[in-house]
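Asks: Mind folding the following:
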Amino acid sequence: MDNMKKEVPYITLGQFLKIKDYVQSGGEAKHLIHTFSIQVNGDEENRRGRKLYPGDQVVINGEPHEIASDDES
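Replies: Okay, the predicted model is just below:
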């Protein structure tokens, strides 16, 4: 039987906030999303489950970030 790794083509906004060390937990992410100014591709965003794909632009309190694919360094 072959083990297959499923590649997830996206990351959620909550996961992104954890990776970037804005928060330590999902609960913190939920609170932060409602207190910070967060934009995804120019639109205000308040859902921590928002799917982010490679190339998406995320701005958190004026600090810009771009979502990169796994194979980009």
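Asks: from here on, contacts and neighbour counts on C-alpha atoms
Replies: OK.
Asks: All the helices of this protein, residue numbers only.
Replies: With DSSP state H as the criterion, the chain has helices at 13-19, 26-35.
Asks: what about the last one, distance to the chain center?
Replies: The one in question is helix 26-35. Counting by C-alpha atoms, centre = their mean, to the nearest Å, helix 26-35 is centred 12 Å from the centre of its parent chain.
Asks: Proceed likewise with the subsequent sequence, for comparison:
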Amino acid sequence: MIKFKLEGEFIPLIALLKATSLVQSGGEAQSIVEEGLVKVNGTTEDRKRLKVRVGDKVEFMGKIIEVI
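Replies: As a prediction, this is how the structure comes out:
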């Protein structure tokens, strides 16, 4: 599990994927979200601009990011 310390109120989903190095670029992050390959709190998510907040769990390719 990857623990990501949030600095501020939220982080956009695609920015979180980039910040944790699960993707190489914003374009790649947008594509994987649009393809439905990302789950947020157990639900498949297709909104690229979703605001991820403290307590959320994001899953992609078997890796889980816990936002703290």
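Asks: what's the TM-score for these two chains?
Replies: Overlay of the two chains. TM-score (TM-score structural alignment, normalised by the length of the second structure): 0.74; 62 aligned residues with a C-alpha RMSD of 1.8 Å.
Asks: Pick the most deeply packed of the helices of the first structure.
Replies: Neighbour counts (mean count of other C-alpha atoms under 10 Å) averaged over each of those peak at helix 13-19, with a mean of 19.
Asks: Excluding its own residues, what touches that helix? List them.
Replies: Outside helix 13-19 of the first structure, the residues that touch it by C-alpha atoms under 8 Å, 6 or more residues apart in numbering are 23, 24, 25, 26, 29, 30, 47, 48, 49, 50, 51, 52.
Asks: now do 10 Å
Replies: Helix 13-19 of the first structure is contacted from outside by 21-30, 32-33, 38, 40, 45-52, 58, 60, 67, using C-alpha atoms under 10 Å, 6 or more residues apart in numbering.
Asks: Distance to residue 7 of the first structure for the helices of the first structure - can I get that in TSV?
Replies: As requested, the helices of the first structure are exported to TSV (distance: least, C-alpha to C-alpha, whole Å):
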stretch	distance to residue 7 of the first structure
helix 13-19	16
helix 26-35	22
